[in-house]
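Asks: dropping the sequence and predicted coords here.
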Amino acid sequence: MVALSNSWQVGAQKLTERERRNLANDPRNLLAVDGPANQKKSDGDAATWLPPNKDFRCRYVATQVDVKSTYNLWVTQAEKDAINRVLSTCATSEPTPFLGSTGS
């Protein structure tokens, strides 16, 4: 869900080796997808890429927020705006994780 390249850009370089390994193997952060979809996403965040399946976007974004929060990764302002935009369209039964501050 959170691309490893993106995670490095937003704070993973400050994690210990064990924390980085946990992030890379965290089941919440792993999703089986086809090659073309993975290539389109690349290291994109919610501001630059969302799943083409609109019904999955709420869960996808909520999971990204959960993973980034767990590993103390930050988001850019553009990503925070995109996250808030997506989550504002979600049904009330969808989890709406806390989104901390932006940073760089």
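Replies: On my side now, so go ahead.

Asks: drop to CA atoms for contacts and neighbour counts, all remaining ones
Replies: Fine.

Asks: could you pull out the helices for the chain?
Replies: Counting by DSSP state H, the chain has helices at residues 4-9, 17-25, 35-41, 57-70, 77-87.

Asks: including mean neighbour count and distance to P95, could those helices go into TSV?
Replies: Shown next, in TSV, are those (neighbours: other CA atoms under 10 Å; distance: least, CA to CA, whole Å):
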stretch	mean neighbour count	distance to P95
helix 4-9	16	22
helix 17-25	14	21
helix 35-41	12	23
helix 57-70	20	7
helix 77-87	17	9
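
Asks: ok, and here's another one to check against it:
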Amino acid sequence: MDHVVPLAEAWDSGASKWTPERREQYANDLGAERSLVAVSLGSNGAKGDKDPAEWMPPAKDATCTYATDWIAAKLRWKLTADRAEQKTLRAIAADCPDATVK
């Protein structure tokens, strides 16, 4: 299983200030359909703890879904996004006119 927003990225984006209980809730989040995603070991290893400025799914048809899932997770958990991450997500959004953040 892969966290859409990796644990280390969440930590750097605000989870470091959470209680241990809240971090555990995030790590085991089943409250959103795509917070945890089944992926291959190779894909998970390539992504690591990178944000969208550093890594995107190799399948171009997955770009919009991944970006909206990322944004939804960040908003849901009130996590921050750095400038490079924001810039990348804005650029992706421009190519995803029918995408909806859920």
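Replies: Looks like it came in fine. The structure displayed is predicted, hence computed values, not measured ones.

Asks: quick revisit: of all the helices of structure 1, which one is nearest E94 of structure 1?
Replies: Closest approach to E94 of structure 1 among these (CA to CA): helix 57-70, 7.2 Å.

Asks: quick one: that closest one aligns where in structure 2?
Replies: Mapped onto structure 2 using TM-score structural alignment, helix 57-70 of structure 1 spans residues 63-76.

Asks: what's the mean deviation for the matching stretch versus structure 1?
Replies: With mean CA distance after the TM-score superposition for structure 1, stretch 63-76 of structure 2 departs from structure 1 by a mean of 0.8 Å once superposed.

Asks: tell me the counterpart of I92 of structure 2 in structure 1.
Replies: Counting by TM-score structural alignment, the partner of I92 of structure 2 is V86.

Asks: what residues are up against that match?
Replies: V86 of structure 1 sits next to R57, C58, V61 when contact means CA atoms under 8 Å, 6 or more residues apart in numbering.

Asks: check contacts around the residue most central in space within structure 1.
Replies: In structure 1, the centroid-proximal residue (CA atoms, centre = their mean) is Q64; its distance is 2.6 Å. Shown in contact with Q64 of structure 1 (CA under 8 Å, 6+ apart): M1, V2, N29.
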